[in-house]
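Asker: Attaching a predicted model along with its sequence, questions to come.
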Amino acid sequence: MIVKGNVISAIGPAIPTPNGARIVEGKGATLMPGMIDVHVHLTFSALTEPQLLAPDLTPQSAEAAAAVQAKAMLLRGFTAVRDMGGPAFGLKAGIDAGKYQGPRIWPSGAVISQTSGHGDFRLPNERSRRFFGKPARAEELGATFIADGRDEVLTATRENLRFGASQIKLMAGGGSSSEYDPLDVTQYLPEEISAAVAAAEDWGTYVAVHAYTPRAVRRALEAGVKSIEHGQLLDEATIQLIGTRGAWLSLQNLPPPLPSDPPERLANKMKVREGSDHAWAWAKKHRVKLAWGTDFLFRPEENSEQNTYILKLKQWFTPAEILKIVTHDNAQLLALSGERSPYKGKLGVVEVGALADLILVDGDPIADIDLIGNPDRNFRAIMKNGVFYREPASARRVP
């Protein structure tokens, strides 16, 4: 195979080697596409909750912390990610300009939430912007837009698109890790969700929603939402409906709760974890468009486990199916951004004309999927956009 510039230009056993080419020996190794995580929060996963709430946190210090984690993510073999909410525009620009090392980022920008919704990150002493005129600190940091009514949702959506969002993230239901919105609640009225969908579609892209319950997901699907994030509390009929509508189910295997979690948060997290088994199995049964992500939050030490969370899929999928999900299938979801995609070219495959985002694995991950769980040991080389970020141990140049 030959990489020219940032694309794969030729594949085959008898390709003439261009003068000056760098030759990497791949004997005993497997070449695969770079992996993709379609549900990350690069800033929220780089900092703990106390750090995010600290009064001295600035956009610059948050970006610096996220940049450290972004580089580590790339060196685990994740060459592209979809950031599903939070201040990521500056980090993305820094990576694209070469200031930082990290994966390609499809940013959502600030999450859009109703008052009392899953993205209402106000502290107890912070009052409503609408009634008291002052934005919440989380809004000022680019973490969230608290938007109520059709007009505010339209404005928040368009603000994110103005800054370069590749898709829009809307909070359509309660959460397991939040203080003020119960897990079972449905958020946003149909006309509010429809407003975000219309504004996103006018820009050639789509809306993804945070939602767990059948009621929240069905409302989102009726409004034209294209990606359901989470969904672990769905019944089989609703998962089948996602497939019928041609939408995506972006699922995760969430980390275990902390013993220090408050009792209600602990109970909610256990409900979500217990629902995962049904959600993955039903989605496979009904051939729903499935995507995989991690959704780590507030516990930076967990980020190093990103690869091992892929291996949790072994209870539902074969190694070949797992590799397809975290490369080709996830790339198809990224492509749903259309002209709002920040990077032009094909990802998730090794074929002529595709972008050169590649991993050289020491061994055969289809025979032993556990190889991808230890990237430091088993990834001989990692390339993004035609550039090595993990150098192969041995290479030579053609004169």
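Answerer: The structure has been received and is ready for your questions.
Asker: switch to C-alpha atoms for all contacts and neighbour counts from now on
Answerer: Fine.
Asker: is it true that Asp83 touches Thr43?
Answerer: No - using C-alpha atoms under 8 Å, Asp83 makes no contact with Thr43, being 9.1 Å away.
Asker: Show me what the lengthiest helix in the chain is packed against.
Answerer: Assignment by DSSP state H gives helix 263-285 as the longest helix of the chain. Contact here means 3 or more C-alpha pairs under 8 Å, 6 or more residues apart in numbering; DSSP states H and E; on that basis helix 263-285 packs against helix 236-244, strand 248-252, strand 289-293.
Asker: Show me the one of the ones you listed that comes nearest Phe78.
Answerer: Phe78 lies closest, by C-alpha to C-alpha, to one member of those: strand 289-293, at 11.2 Å.
Asker: quick check: angle from the closest one to helix 263-285?
Answerer: Strand 289-293 and helix 263-285 are oriented at 140 degrees to each other (axes from the mean of the first three to the mean of the last three C-alpha atoms, to 10 degrees).
Asker: So which elements touch the helix or strand that comes right after strand 289-293?
Answerer: Going down the chain from strand 289-293, the next helix or strand is helix 306-311, by DSSP states H and E. Under the contact criterion of 3+ C-alpha pairs under 8 Å, 6+ apart, helix 306-311 touches no helix or strand at all.
Asker: how does it look with 10 Å?
Answerer: strand 35-40, strand 289-293, helix 319-324 (3 or more C-alpha pairs under 10 Å, 6 or more residues apart in numbering; DSSP states H and E).
Asker: out of these, deepest packed?
Answerer: Ranked by mean neighbour count, those are led by strand 35-40 with a mean of 26 (mean count of other C-alpha atoms under 10 Å).
Asker: immediately after it, which helix or strand?
Answerer: helix 49-53.
Asker: next helix or strand past that following helix?
Answerer: Taking DSSP H and E, what comes next after helix 49-53 is helix 59-74.
Asker: which residue ranges form the helices in the stretch 51-200 of the chain?
Answerer: 59-74, 89-96, 129-132, 137-140, 149-163, 190-202 (DSSP state H, counting those that start in this stretch).
Asker: Next, the contact list for Leu91, please.
Answerer: 42-43, 60, 62-67, 70, 97, 99-102, 105, 107 (C-alpha atoms under 10 Å, 6 or more residues apart in numbering).
Asker: one more time with 6 Å, if that's ok
Answerer: Glu63 (C-alpha atoms under 6 Å, 6 or more residues apart in numbering).
Asker: quick one: it from Lys99, how far?
Answerer: 9 Å (C-alpha to C-alpha, to the nearest Å).
Asker: Ser176 now?
Answerer: Taking C-alpha to C-alpha, one finds Ser176 at 36 Å from Lys99.
Asker: structure B:
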Amino acid sequence: MCVACWDTEAARLAGIDPCHCGAPHTLRAYARIDADLRRREFLGGAGAVVGMFAGFGLAPRMARAQTPGRPLLLSNLRFFDGRETIMQEGRDILIEGDRITALPARGQGPEDAERIDCGGRVVIPGLIDAHWHSTLVGVSQVVALTQDVGFLHLMAGREAGATLMRGFTTVRDVGGPAFGLKLAVDRGAVAGPRIFPSGAMISQTSGHGDFRLRSDLPRFPDTPPTHIERQGVAQIADGADMVLRATREQLMKGASQIKIMAGGGVASLYDPLDAIQFTEAEMRAAVQAASDWGTYVCAHVYTPGGIRRAVAAGVRSIEHGQLADDETVRIMAGEGVWWSIQPFLADEDANPYSDPAQRAKQLEVAEGTVRAFDLARTHGVPLAFGTDILFNPDGAASQGRQLAKFARFMSPLEALRTATGAAGELLAMSGPRAPYDGRLGVIAEGALADLLVVDADPEAGLDWLDDPEGRLRLIMKGGRIHKDAL
């Protein structure tokens, strides 16, 4: 009915028909439009819709839930529990709802349970990437700095589904506007991993998160935020008061932890790698605000001076740190600080940089990577696996292969622990700000049922991580099966 129909009684009394909804010419037009729409739908409308969503990785995935009222039992398996660096057997894994509720002796599970025979394969906890950029991994740096934020989010949705299919059921997002993506994943609108979001990376002027060009300087008090700030990728803050405000804003948005830039970086053009960024007072402001909300601060930093300042200010997780020296790592160990480290080796999987200055910084970091792993082992610093694949759409697929590289520096099961139980301990430092209630990265009673059935022997090596399509036979997140190729 059209707008003019609202007073049809008055119109009839006046002998007037103000509405043409039922007129012959109108009905003929409706018929033509309807026929055209049906033809379009038949020829390609539905296909176009499916193609659009599938192209962005947002097409609904079949996630098989348990039969209501019946527990699920994984049987005929060996398993790595994410904590002990040994393979275990002789037990099944009982799942009710989104939890692991028991590890009964083989064959002793409840009779009414729905059973999945794993065929003697290995079960491991869902993998955790402790240094991921959900909205920045699937686009180039130019796109991230210039394109519409809606496009970024669609690309992020596509990559979220691919991340889950690589076996990564949880990521700690350490910079970028991931709050909307997290909400969509949690509500089941988009397939993807659990996300622990940091929100915008907090950077000083001229810091690693300041992506302005030199032609954009100077910045005045009335200068509007940059495109990158408006999108929520980074936030520039100078002085303790501004850092305090920036931290509180990310907490208000839902950050589970805070990310600050405490030193120079590779991706940024204008800050030297050896630069120490933020004063200790500025860092302490972020730490205080986060602590007041029951969570912690992690810091991007490579060099000894920056790491020491961050640790002194109360930062609980060092991101990267490949240029640390022996004394600095000893201090980290003494303070119980986590080391979220990546296998930066300047190899075929490195983030691509064409600028000579960026490339030189990348090579410097790569030279320190092997020594960093040695120092961590010497001093017993807890390690958590991360990739930091950034502005590298083609490189995202190397996520599992990056974890396999850890086995160059430790045993395969030790490497696997950095992306399961150890990473879960790091994420647990978010305390009440943790967005998910339950232990992650372990196979244990009460833990969230994030599980992978692997067609390989993790004790012998981790090269199978580079073939998730063929080697991951079952992917479960929160008790729901997202892939079943058993």
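Answerer: The structure has been received and is ready for your questions. Remember, it's a predicted structure, so these values are computed and weren't measured experimentally.
Asker: Could you point out which of the helices and strands packed on helix 306-311 of the first structure sits nearest Gln187 of the first structure?
Answerer: Of those, the one closest to Gln187 of the first structure (C-alpha to C-alpha) turns out to be strand 35-40, at 20.3 Å.
Asker: middle-most residue in the second structure, spatially?
Answerer: Val171 (3.5 Å; C-alpha atoms, centre = their mean).
Asker: quick one on the thing from earlier: tell me which of the helices of the stretch 51-200 of the first structure approaches Asn378 of the first structure most closely.
Answerer: Of all these, helix 59-74 comes closest under C-alpha to C-alpha, at 14.5 Å.
Asker: Flag every buried residue along that closest one.
Answerer: The neighbour-count check on helix 59-74 of the first structure (16 or more other C-alpha atoms under 10 Å) flags Ala62, Glu63, Ala64, Ala65, Ala66, Ala67, Gln69, Ala70, Lys71, Ala72, Met73, Leu74 as buried.
Asker: counterpart of the fourth one in the second structure?
Answerer: Under the alignment (TM-score structural alignment), Ala65 of the first structure maps onto Met155 of the second structure.
Asker: Tell me which residues touch the counterpart of Ala223 of the first structure in the second structure, please.
Answerer: Matched across to the second structure, Ala223 of the first structure falls on Ala313, judged by TM-score structural alignment. Residues in contact with Ala313 of the second structure (C-alpha under 6 Å, 6+ apart) are Glu280, Met283, Arg284.
Asker: contacting residues for the second one?
Answerer: In this case it means Met283 of the second structure. Met283 of the second structure neighbours (C-alpha under 6 Å, 6+ apart): Ala313.
Asker: In the first structure, what sits opposite it in the alignment?
Answerer: Match for Met283 of the second structure (TM-score structural alignment): Ile193.
Asker: Burial check on Leu334 of the first structure, number of neighbours?
Answerer: 24 (other C-alpha atoms under 10 Å).
Asker: Just give me the match in the second structure for it.
Answerer: Aligned counterpart of Leu334 of the first structure in the second structure: Leu427 (TM-score structural alignment).
Asker: Next: Glu126 of the first structure.
Answerer: Checking TM-score structural alignment: Glu126 of the first structure goes with Asp216.
Asker: what about its match, how many residues close to it?
Answerer: For Asp216 of the second structure, using other C-alpha under 10 Å, the count is 9.
Asker: Roughly how far does it sit from Ala422 of the second structure?
Answerer: 42 Å.
Asker: ok so, going back, comparing Ser176 and Lys99 of the first structure, which shows the higher neighbour count?
Answerer: Using other C-alpha under 10 Å, the more surrounded residue of Ser176 of the first structure and Lys99 is Ser176, with 21 against 12.
Asker: does the match of Leu334 of the first structure sit in a helix, a strand or a coil?
Answerer: Under DSSP: H, G, I helix; E, B strand; the rest coil, the three-state class of Leu427 of the second structure is helix.
Asker: Could you do Ala324 of the second structure as well?
Answerer: Counting by three-state DSSP, the backbone at Ala324 of the second structure sits in coil.
Asker: That one maps to what in the first structure?
Answerer: Match for Ala324 of the second structure (TM-score structural alignment): Leu234.
Asker: Same check on Asp467 of the second structure?
Answerer: Using TM-score structural alignment, Asp467 of the second structure sits opposite Asn374 in the first structure.
Asker: what are the ranges of the helices in the stretch 1-150 of the second structure?
Answerer: Using DSSP H, counting those that start in this stretch, helices in the stretch 1-150 of the second structure cover 8-13, 24-40, 46-55, 141-146, 149-165.
Asker: tell me the most buried of those?
Answerer: Buried most deeply of the helices of the stretch 1-150 of the second structure, by mean count of other C-alpha under 10 Å, is helix 149-165, with a mean of 21.
Asker: Comparing that helix with the first structure, how large is the average distance?
Answerer: Helix 149-165 of the second structure, aligned to the first structure and superposed, deviates on average by 0.9 Å (mean C-alpha distance after the TM-score superposition for the first structure).
Asker: Any figure for the gap between the match of Ala223 of the first structure and Met242 of the second structure?
Answerer: Taking C-alpha to C-alpha, one finds Ala313 of the second structure at 17 Å from Met242 of the second structure.
Asker: Likewise for Leu452 of the second structure?
Answerer: Relative to Met242 of the second structure, and taking C-alpha to C-alpha, Leu452 of the second structure is found at 44 Å.
Asker: who's more crowded, the two?
Answerer: Higher neighbour count among Leu452 of the second structure and Met242: Leu452, with 26 against 16, using other C-alpha under 10 Å.
Asker: Next, that one: secondary structure please.
Answerer: Going by three-state DSSP: Leu452 of the second structure is strand.
Asker: Please look at it and Arg473 and confirm they touch.
Answerer: No - counting by C-alpha atoms under 6 Å, Leu452 of the second structure stays clear of Arg473, with 7.5 Å between them.
Asker: Which residue in the second structure aligns with Ala279 of the first structure?
Answerer: By TM-score structural alignment, Ala279 of the first structure lines up with Ala372 in the second structure.
Asker: which residues touch its match?
Answerer: Gln322.
Asker: re earlier: spatially nearest residue to the match of Ala223 of the first structure, not counting backbone neighbours?
Answerer: Arg284 (5.0 Å; C-alpha to C-alpha, 6 or more residues apart in numbering).
Asker: Kindly provide the distance from that neighbour to Pro356 of the second structure.
Answerer: Arg284 of the second structure is 35 Å from Pro356 of the second structure, where distance means C-alpha to C-alpha.
Asker: For these two, indicate the residue with more neighbours.
Answerer: The residue with more neighbours, out of Arg284 of the second structure and Pro356, is Arg284; 22 against 10, by other C-alpha under 10 Å.
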